[in-house]
Structure formats: C-alpha cells, structure tokens
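Visitor: Turn this into a model:
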Amino acid sequence: MQIKWNKILLITGIAFYVYGLKLAYTDFISPAFSYFGFINLHPSAMEQFVSIVFVFIPLLWSNMHAYRPSRIVYWILYMMVYVPAMIVPDYVRIDNFDEIVILKVVLLFCMALIYMTGSFRLIPVYYVKMKTNVMLFLTALFSLSLWGIIIQTFGIHFNFSQVDDVYDLRETYRSQVNRVSGYAMNWQSKIINALLLALGLVNKNKLLICIGVLGQLFIFSITGQKSVALSSVFILMIIFCLRKNGRNFVLYFVYGITALVFLTMALDLMMNSSEFTSLFIRRMLITPGLLLSYYFDFFSVNPQVHLSHSILEPFLTYPYDKLPPFLIGEHYFGRVDLAANANIWADGFANFGYAGIIGFTVLLVGILHLYDSISANRNFIVSVALIAMPAWSLVDTSLITSLLTHGIFIAFIINYFLKTERKVDSLYETDHRFKLRSSLE
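Guide: You can find the predicted model right below:
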C-alpha cells in the first residue's frame, strides 16, 4: 500500500512539475524572451498530449529509492533535460509530428538504459590501501594548488559590488581565464567544494560547510556564473533529499524542484518581473529542451561533425568555421558571440545523429556503473556529492567535456582513494559481495 501511495505521489508531483513548466513558459518566459527564441507557436492539444505521454512513461519503471549514485544522475537528467526535451519543442516547432517523435523515442530508450544501470551487478573493485588522513591531506594539497592557480590568475577580491551586473563579470573572467585556470575553477567549484559540503554535513562540521559555501561565493564573484552561486544550494538540496539512505529521494527531489518552479513564478508575480523565472526556470530547465530542439533541427539537415572538432580532429576535417555552440548561437539567436552549449544528447546528435545519442548514453552507462561499483564501499552521501555537480554539467555540456573539464574523472579518483563510512540499509543492500565499512579506516 505504501508503494502504491508513493507512486501516486510521484505521478502527482510530475504532473504539477509539467504544469509549472508550461505555465512558466507561456506566461512568463515567452512573453519576455520571445525575441531570444523562446517563442510560443501554441501547440495543439494532441501535440501536448503526446509529449506528456512521453514524460510519464519512465514512471512505469521508476521507484522512490535511490540507492546508487547512478540513480541520482538518472533523476537529474530526467527532471532537467528529459522532461524539458519533451515539453519545450512543442512551442517552438511548426510540426511536432515529424522526426522529432523519433528523437523522443530515442531519448526514452536512453532514459531506460540509464535507469537499468542501477540494477546492474556491481563490479568487484580492488582498493589500493591508503590511510584516510593521507588522502585527506593530498586532497587538501590539491585544493590549495587549485586556489593558488585561481588567485595567481584573478587575484584576491570579492566583486560583490558588481554582482548585479554579472555580464561585466563574465566578460572580465573570459578575458583573464586560460585553460589551466579554467580547469582549476571547475574542479574547485564542482568537486572540492562539493566534497567539503558533504563531509561537513556527514560529520556535522560547520567549518567545512562554511568553507565550501564561501569558496563557491568567491568563485561566483570572479566568474559571474549564477550556476556556481546556485551549486551550493543544489548540493545541499541533493544531500537533504538523501535522508534515510535515499529511501524517499525521488519524492523529495521531484517536489523540491516543483516547489522551486512555483515559488519563482510567485516571486515574479509579486515583483511584476521575470527575473526569477529567467534565472531558475528559463536557464536551468527550459533552455536544455530548447537547445536540444535547435540542435536536432540544424544537424538533421546540415552535416554532422563526427567529433572532428574534438578528439578526432587529427583524423577528420571539420565542416564548419565555428564550433557547434557558436553555430547554433548565430543561426537561432542571431549572435555570433553566443555559445549555445547543449546537453549530452544534443551534442551526441550534433556528432553522429541518433547513433551519437545512444552511443554517448552507453558510454555514460559504463561510467556510472563503474562509479556505482567504486561507491559500494564508500559513504553514499559523499559519493553522490562528488558526482552531482559533474552530472549537472551534462545538462548543458557534452559528456567528453564533462569527463575532464567538469570533474567526472577527479570525482572517480577522490571517491576511490578516500575511505568513508558506508551505513548499511538492510531493506535495499542486496549485493553482499562487498563488505561495507562500519567505521573510517
């Protein structure tokens, strides 16, 4: 009976989420940003119904408990990429019953693949013996090195006097950043600071939490990237939803994001603006769906790039004079300097079409399965915190870029070597090939 009610609650939460996205788009985002591509072509009831069916199909196989990191990644992609990809194209495309339906079927298949990862038999992992204090020292040394690079490049200053004008901050940041400092920024903000927040909450250490939050605010004051400022909230929200070993993670996560959608609209109603819906809904939730539609339309009729701008550059000739994000930025937004960075599936389609979407998903499945196997002997909250921000980057970044630039590889290294306590949940821990640690070593 409890399972039945949980499923009803999940379906209800997703229904409100979809309604909230549609309302935000038609009443707040499109009226304010139609000049920027967020148009409303008033899709028919049948078109919207088909899209909603695609939204709800994954709920047939989904349960409430997230007992592996791969399931957390699944729900991040479902809420922030898959659902918008089903809903948003209806409003910007003339015909929603052409090949876009095939795209939606392929995305549905990919969601099923990612969900299945959480049920795979774990790989036996041999852990190199390293004392916890030694690994903590090496991690702290690594963090200090990153801060050294950041400070050497940008100096020590909190530019909060300019926070209201984030575009100036971003322009200044782009003029100063280089490859090395860019890596340092990403690894510190997406991995190390997230680790500090997780360790602080697990061990009830307020100092670590404060250091993590202040670190994010300092990086935001340099980059002007609101995702950095919001990342602390995102990580804390994920950790809050993981209470009781993630037994009700899905309900907490779905209703948390749904509440955020309606809260931002309420704030804009009170202030007679579109500022909050633009920040929280347009940028974080609507744009991934919009860009996936644009990438699909463009690379359905123009040559795909086959990674000729990336790892296959030495072997293939790139067919354009601009990288894919700038191609989309110029073609659909009319701005030659706009990098319309897209998600894992949009990038996959730009490279190899449907095969690229499925291929990059299979690669992600392999990565998540290995991470699940490593995490079986590690604290669940710490493991999730390390992978959550790199997973979030998949919302607007390619998988290949996320592996190194956004820290997936670094998350693997830290989670492998840093021994943390794993609490056993007898209701869900069914794979007994791993002896879970009862204390820090």
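Visitor: C-alpha only now, for contacts and for neighbours.
Guide: OK.
Visitor: Burial check on residue 164, number of neighbours?
Guide: 10 (other C-alpha atoms under 10 Å).
Visitor: Now the second one, please; I'll put the structures next to each other:
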Amino acid sequence: MEKIKGTIAKDKLIFLFLPISIRILMDVILIRYISTKWGYQGFILDINHYKLSFSYLTLLIMLFLLTNYNREKFSHFLTIVIFFTIYMPIGSIYGLMDKSTAFFVMASISFIFIIFFILYIDSKQKKSLILVNENLYFKGYPIIFIISIYTLFAMTVQNIGHLNFGAVISLVNVYDVRELISYNWGMNYLFSWQTKVINPYMIALSHINNKRGMMWFYIGFQLWLFILTGNKMVLFTLIVVLIIFKFSSKLRNLHLFFTQGLTFTFIISFLEATLLYNSYIIDIFIRRVIYLPALLSYYYYEYFSVEGFQYWSYTMFGRILGVSTDFNVVPSFIIGREYFNDVNTNAVTGYLGSEYMNGGFIGILLATFIIILLFKSFDRFSGRLGNEIVLITLLTPIYALWNTAILTALLTGGILIAFIILSQTKRIEY
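Guide: Have a look, this model is predicted:
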C-alpha cells in the first residue's frame, strides 16, 4: 500500500512539472517559429509581460487543482486533455499577443468550473471487474453494418471521379481534392459519424474480440475514405487508434501517458524547428490543432463583442425554431473574411469562441456545464467496458470541442452517436 501511494505521489509530481515545461515550450515555439512563418495568419507578437505573468499565475493555480486527479476516472483524463490543448494555448496567446483580459478570464472561469465539478465532486462510480473470458457485444451491430455499406457506396459513387492518389498521399495538395468532394445523399452527417465514431469503434471492438477480418475491413474502409476525400482528420484518427493499440498497456495511467506524450511531441517539434529551420509536426499538427483554435477564439470574441451575439441562430435548433440570423453566410466565413481577407476561409473554432458568439459569457457557462455532465457520464462506460474502446470511440468526437460549438459537437461531431453506441455495448462471457 505504501509503495502504491509513493508511486501515485511520484506520478503527480511529474504531472505538475511536465505541464509547466509544455507551456514554456509552447511560448518559445510561438515566439521563434510560428510568429515568423505563420505571421500572415495573425500570429503577430505583441508581448505584454503583465499578461504573460498573469497567465502563468493562473496556470500554476489550476495545475495545483488538477493534482487531485484520480487515474481511475476517465472524466479526469478528458479534463486534463482539454486543459492542455484548449486552455493552455489560450493563455500563451493572451500574454504573447496582448489579447483580451476579459476573454482570458472567461476561459479561466470555465476551466475552474470544469476542474472543480469533475475532480472534486465525486460521482462514486465503481469500476467493474473485467474478466479474461469476456467479449464486447454491441446490440445494434446490424444497423451499424448497413450504415457502413451505404456510406461506402454513397461516398464512392459520388467521388470516385475525383480520385487523386498522388495529391492525397503527399498531404500537401489535399485541399485541391477536398474542394471537389460531394457529400450528398445524407453524407454531410453520415461521413462524419462513420469516420469519427463508427469506424474507430468497430476497429476497437474487432480488435478486443479478436475478429481480425472485421478489423482489417474497417481499417481499409477508413483508409479508403481518406484516399477518396483527402480529409487528414480521417487518417489522423486511424493513426492514433493504432498507436493506442500499440501502447494499450499504458492506458491504466492515461493522464501521465498523455502528458509525457505531449511533452515529447513539443520537444521533438522544437528540435526539428531549431535544427532544420522547419517543422512538419508544428505546421501540420501543433499549429492547426492547438494554436489556431485558440487564436480564432480571440477573433470570435473581438468580432462578436462588437457585432452582437447570435443566440444559436446558426445551429440546427436555431433553424428548427426559426431564429432570425444577422448574416447571409455562417459566422465562421465572416471571421475568415474579416481576419484572413478570404471569403472562402471557414474559420471554425472551439466551444469557447463559438459559445461566446452565441450567448456571451452565459453561452460559455452553458457549454461548460454540458461538458461537465458529458465527461462525468463517460466514467460509467470506461468502468464497465475498459479504457481502450471508450478512448478510441470518443477520441475524435471530443476533438470537435476544439473546432465547433457544443451543440454541433454533439450532433455533427459525433459525441451523441458515440454516447448511444457505448451505452448499447456490454460484456458477455464466451
């Protein structure tokens, strides 16, 4: 028992040190690389030392609160993930680019609520004993298989004529391919659900149940949809799924595994940029996934604090209720026009910027409590089914919080579909 307590204490000490290292690297990369290569996107340095100091002070306070994490709780892991990848870059840009204190405080309050209600209000969810002679069973498998075949047929028939294998594999000219892709016949929703939820879930389910044929079918299906559309997120999702399989033994301590992995990624990208004067990791991954959504959140705040809130008029619920709109195009294209001088730029951002656009600080708080409820509900799945399949199924849907509003993340982003699928999955003896 004392040895276990000592190990946990050591893990938490490492956990406290690594995020500070990540934030320092985050700042250095923004100063030395992103601001020089990607300045035209708005990454322009305007260092405010008071704001920078304030952002580090809030970081230390929240890290102290985060040390209360329980490695048995999946919701605690998700909290740490969004803290590192959504909140920390918000703080970095706040100090290094002299952005709004008001918005930074709103973001900080949102994360204080998330940390407090998830890490300090315990749901008392017990972890089920998972036996060796158990398989996972999904009640709706026939429906999932029919949807998969239909999606394969619809996407192939509509887009086989645009196939450009060379452009897709290079990952450089994929946008030329993506401009030609059609998503008719219900594919606006089904393609997203298939690549973000259904395929990863079926790959994980087949892997756990040792159904190799089915697993390779869905791996091939995911690869084909990437080749067909050039959507890099489709490929990225598959790569991460395979990485999770490779390091499945580390999933018991997801929090530390993620923190160490993110630290390693930042170190490698920093060395790459320093030694080669160029970084593929930063350009393709870190800039797009971490820095850009944070910058866009500030843009949304700057624009809609002047132009007024949109009250969810551009969401599905807004359209159903007939809420009037202020613009003839969706707001993400307005931001693209105003800040990137391009009417075709779809500048989507995460829940902080999107929900500020919808309802100001109240909108951010509403989204915050939806996230809290969602994350706490996921503990029930991980306790019953294990971390591997839950992590793989929720991986890409949760990513929607980085680049869309909360209601869109629930529907188009696949969080609701993932919730339904996991709730209908159970363990059976064989």
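Visitor: And for the residue most central in space within structure 1, nearest residue in space, chain neighbours not counted?
Guide: Computing the C-alpha centroid of structure 1 and ranking residues by C-alpha atoms, centre = their mean puts residue 392 first, at 1.5 Å. Nearest residue to residue 392 of structure 1, sequence neighbours excluded (C-alpha to C-alpha, 6 or more residues apart in numbering): residue 76, at 6.9 Å.
Visitor: Now which residue in structure 2 aligns to that neighbour?
Guide: Alignment note (TM-score structural alignment): residue 76 of structure 1 maps to residue 81 of structure 2.
Visitor: That match and residue 353 of structure 2, how far apart?
Guide: Note on residue 81 of structure 2: its distance to residue 353 of structure 2, by C-alpha to C-alpha, to the nearest Å, is 18 Å.
Visitor: Those two: which is more packed in?
Guide: Between residue 81 of structure 2 and residue 353, counting by other C-alpha under 10 Å, residue 353 is the more crowded of the two (30 against 18).
Visitor: That one maps to what in structure 1?
Guide: So, by TM-score structural alignment, residue 353 of structure 2 is matched to residue 346.
Visitor: can you tell me which residues contact its match?
Guide: Contacts of residue 346 of structure 1 were listed using C-alpha atoms under 8 Å, 6 or more residues apart in numbering, and they are 291, 292, 295, 296, 357.
Visitor: Aligned to residue 54 of structure 1, what sits in structure 2?
Guide: Residue 54 of structure 1 maps onto residue 58 in structure 2, by TM-score structural alignment.
Visitor: same deal with residue 150 of structure 1?
Guide: Per TM-score structural alignment, residue 150 of structure 1 is aligned with residue 155.
Visitor: Not counting its own residues, what contacts the helix or strand encompassing that match?
Guide: Here residue 155 of structure 2, judged by DSSP states H and E, is contained in helix 141-159. When contacts are defined by C-alpha under 8 Å, 6+ apart, helix 141-159 of structure 2 is touched by residues 181-185, 187, 190-191, 194, 198, 221, 225, 228-229.
Visitor: where's the counterpart of residue 19 of structure 2 in structure 1 relative to residue 27 of structure 1, distance?
Guide: Alignment note (TM-score structural alignment): residue 19 of structure 2 maps to residue 14 of structure 1. From residue 14 of structure 1 over to residue 27 of structure 1 the distance is 20 Å, taken as C-alpha to C-alpha.
Visitor: Just want to know which of those two has more residues nearby.
Guide: Per other C-alpha under 10 Å, whichever of residue 14 of structure 1 and residue 27 has more neighbours is residue 14, with 22 against 12.
Visitor: Can you say which helix or strand has the residue nearest to the more buried one when sequence neighbours are not counted in it?
Guide: Residue nearest to residue 14 of structure 1 in three dimensions, not counting chain neighbours: residue 254, with 6.9 Å by C-alpha to C-alpha, 6+ apart. Assigned by DSSP H and E, residue 254 of structure 1 belongs to helix 249-271.
Visitor: how about that helix: buried residues?
Guide: 249-258, 260-262, 264-265, 268 (16 or more other C-alpha atoms under 10 Å).
Visitor: so which two of the residues you listed are the farthest from each other?
Guide: 249 and 268 (28.7 Å; C-alpha to C-alpha).
Visitor: what does residue 25 of structure 1 align to in structure 2?
Guide: Under the alignment (TM-score structural alignment), residue 25 of structure 1 maps onto residue 30 of structure 2.
Visitor: Kindly report the same for residue 400 of structure 1.
Guide: Under TM-score structural alignment, residue 400 of structure 1 pairs with residue 407 in structure 2.
Visitor: Give me the contact list for the one helix or strand residue 103 of structure 1 maps to.
Guide: Assigned by DSSP H and E, residue 103 of structure 1 belongs to helix 100-117. Identification of contacts with helix 100-117 of structure 1 by C-alpha under 8 Å, 6+ apart yields 54, 58, 62, 70-71, 74, 78, 82, 85-86, 296, 354, 357-358, 361-362, 364-365, 368-369.
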